[in-house]
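Provided below for reference: sequence and predicted model.
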Amino acid sequence: MRGFTWRAKQRHRPGLEVMAATGRTHGFESLEEMRLLVALDFMRASEVLSQPFRLDFEHVHGQSWHIPDFLAMVGSGMWLLDVRPMELVKEEDALKFAAAREVATACGWRYSVVAGWRPHVWSVLDHLSSRRRPVRDLLDMRTQLLNVIGGQEGRVMTFSELANATSVPSVGRANIVRLLWHRELGVDLGSPLRDSSLIWEA
């Protein structure tokens, strides 16, 4: 609904984010929107539309309009999303978000306002996303890692234990991150990713 423009001294940070899940670039108007695109990529959103439509609506004080930030297909459902840091949400924003929620409900979609991130979640997702691109696994690290941790049902290992159990631990570390991104291994996103983080087979 709007073009993404760049100019000197603008206060926001627009750009294009490449999503592995869709295989395309997607426009964003702020760093907060870019972070949401990374999260949607991790959630394997099969389709994402930036600023998908303009919503014109009436309310007790007159008329208003709103352009939601994203419409995403996650799994078999649609998710309408707005991004606004909590400290920047004003009364007129809350009215627009309420209207967007009503439209989403009428369409059978989910609706959320992304107003911030729980501690550590974004930093972990940012690190995992660094290994999302396809690569050649010349040392067959994927098989090594899954054989080690999948040897016993319900087995849990620390990040360092799992990496050290491979033939080349430094390469094993990078591949653990890759398998975490692709959800073949699991980790608690509520804590920083460190050597003591518990890893399990997803």
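Looks like it arrived, so ask away.

going by C-alpha atoms from here, please, whenever you check contacts or count neighbours.
OK.

list the buried ones in the longest strand seen in the chain?
Using DSSP state E to define each element, the chain has its longest strand at strand 77-83. Using 16 or more other CA atoms under 10 Å as the burial criterion, the residues of strand 77-83 that qualify are 78-83.

check which element follows that strand along the chain.
Under the assignment DSSP states H and E, the closest C-terminal helix or strand after strand 77-83 is helix 91-107.

so how far is that next one off the chain centroid?
Its chain's average C-alpha position is 22 Å from that of helix 91-107, according to CA atoms, centre = their mean, to the nearest Å.

for the protein, what spans make up the helices?
31-42, 91-107, 121-129, 141-149, 159-164, 169-181 (DSSP state H).

presented hereafter is structure B, for comparison with structure A:
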Amino acid sequence: MAEASLRSAAPWRTFRWHKGQKHYSGTYWAATMQDHVIYESRLELARLLFADFDPSVRDIVAQPFLLKVVVEGRVRKHIPDYFLVTEHGPVVVDVKPRRRLEQPVVASTFEWTRRVVESRGWRYEVWSEPPETELENVRFLAGYRRDWLFSRELLQEVRRAALDGVTLRDAARCVPGCEEERVRAAIHHLLWKNELRVELTCPLRPSTVLRRSA
């Protein structure tokens, strides 16, 4: 199974809809892919947001393949949630609430999945609930992820401004003659693109200090 072929893989299964279902399915437009990526729970959507925000991620593939192995004489099957192509190598991701990780079936499935994935030299990740404040910040910045909504000229003006160590409140005034709302939106876009950065473990406020990415 070549990494290149997985980049264009269609999801192994389609959405399962039924009355009273407990999971939350949908599609998310990922800036990384310039296309929609599916998810089957709010927790999967949260992982998608973090993957889309991560500058090292090049491709995001949902439900990329079916694993089928024999474990202790029994055939086991599992479809991982995401396959990420990153600048550091492929990452196979399973998303599961933390409260379920101790369940024997879940723990066993993830154990043999890890062995199979790592045998290929790939990284395996089990992802659970992120810190709430960090998730809220990334979710907020995702609203500014669409490149075509921002003037290239304005973005260049903001990039040229001396913003390192400046608060968000003051940074919005960095382009004379331009509405602060537009400048603030451009700053949020550059935060999404990781050209600027802030401390994401604290709520974003006007007093939040900007830093330039290394």
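Happy to help now that I have it. Bear in mind the structure is a predicted one, so any value in this text is a computation, not a measurement.

need the TM-score between these chains.
Remark: TM-score between the superposed chains equals 0.89 [TM-score structural alignment, normalised by the length of the first structure]; 198 aligned residues with a CA RMSD of 2.0 Å.

coming back round to it: the longest strand of the first structure aligns to what range in the second structure?
Under the alignment (TM-score structural alignment), strand 77-83 of the first structure falls on residues 89-95 in the second structure.

once aligned to the first structure, how far is that stretch on average?
Compared with the first structure after fitting, stretch 89-95 of the second structure has a mean deviation of 0.5 Å; criterion: mean CA distance after the TM-score superposition for the first structure.

what does that stretch contact?
3, 43-44, 47, 80-85, 110, 117, 122-128 (CA atoms under 8 Å, 6 or more residues apart in numbering).

under the alignment, what does Ile60 of the second structure map to in the first structure?
Superposed on the first structure with TM-score structural alignment, Ile60 of the second structure falls opposite Val48.

so that match versus Ala99 of the first structure, what's the distance?
Separation of Val48 of the first structure from Ala99 of the first structure (CA to CA, to the nearest Å): 21 Å.

so between those two, which is more surrounded?
In terms of neighbours (other CA atoms under 10 Å), Val48 is the more surrounded of Val48 of the first structure and Ala99; the figures are 25 against 20.

neighbours around the nearest residue to the more buried one once chain neighbours are set aside, how many?
Using CA to CA, 6 or more residues apart in numbering and skipping the chain neighbours, the partner closest in space to Val48 of the first structure is Ala72 (4.3 Å). Using other CA under 10 Å, Ala72 of the first structure has 21 other residues around it.

wait, what's in contact with Ala31 of the second structure?
Contact analysis of Ala31 of the second structure by CA under 8 Å, 6+ apart lists 52, 145-146.

aligned partner of it in the first structure?
In the first structure, Ala31 of the second structure lines up with Ala20, judged by TM-score structural alignment.

between the longest strand of the first structure and helix 91-107, how many degrees?
180 degrees (axes from the mean of the first three to the mean of the last three CA atoms, to 10 degrees).

so strand 77-83 of the first structure versus helix 31-42, what angle?
Using the same axes, to 10 degrees, the direction of strand 77-83 of the first structure lies 160 degrees away from that of helix 31-42.

Ser41 of the second structure touches Ser25, doesn't it?
Yes: counting by CA atoms under 8 Å, Ser25 is a contact partner of Ser41 of the second structure at 5.4 Å.

against Ala98 of the first structure, how distant is the nearest residue to Trp6 of the first structure once chain neighbours are set aside?
The spatially closest residue to Trp6 of the first structure, leaving aside those adjacent along the chain, is Pro14, at 7.0 Å (CA to CA, 6+ apart). From Pro14 of the first structure over to Ala98 of the first structure the distance is 25 Å, taken as CA to CA.

good, wrapping up.
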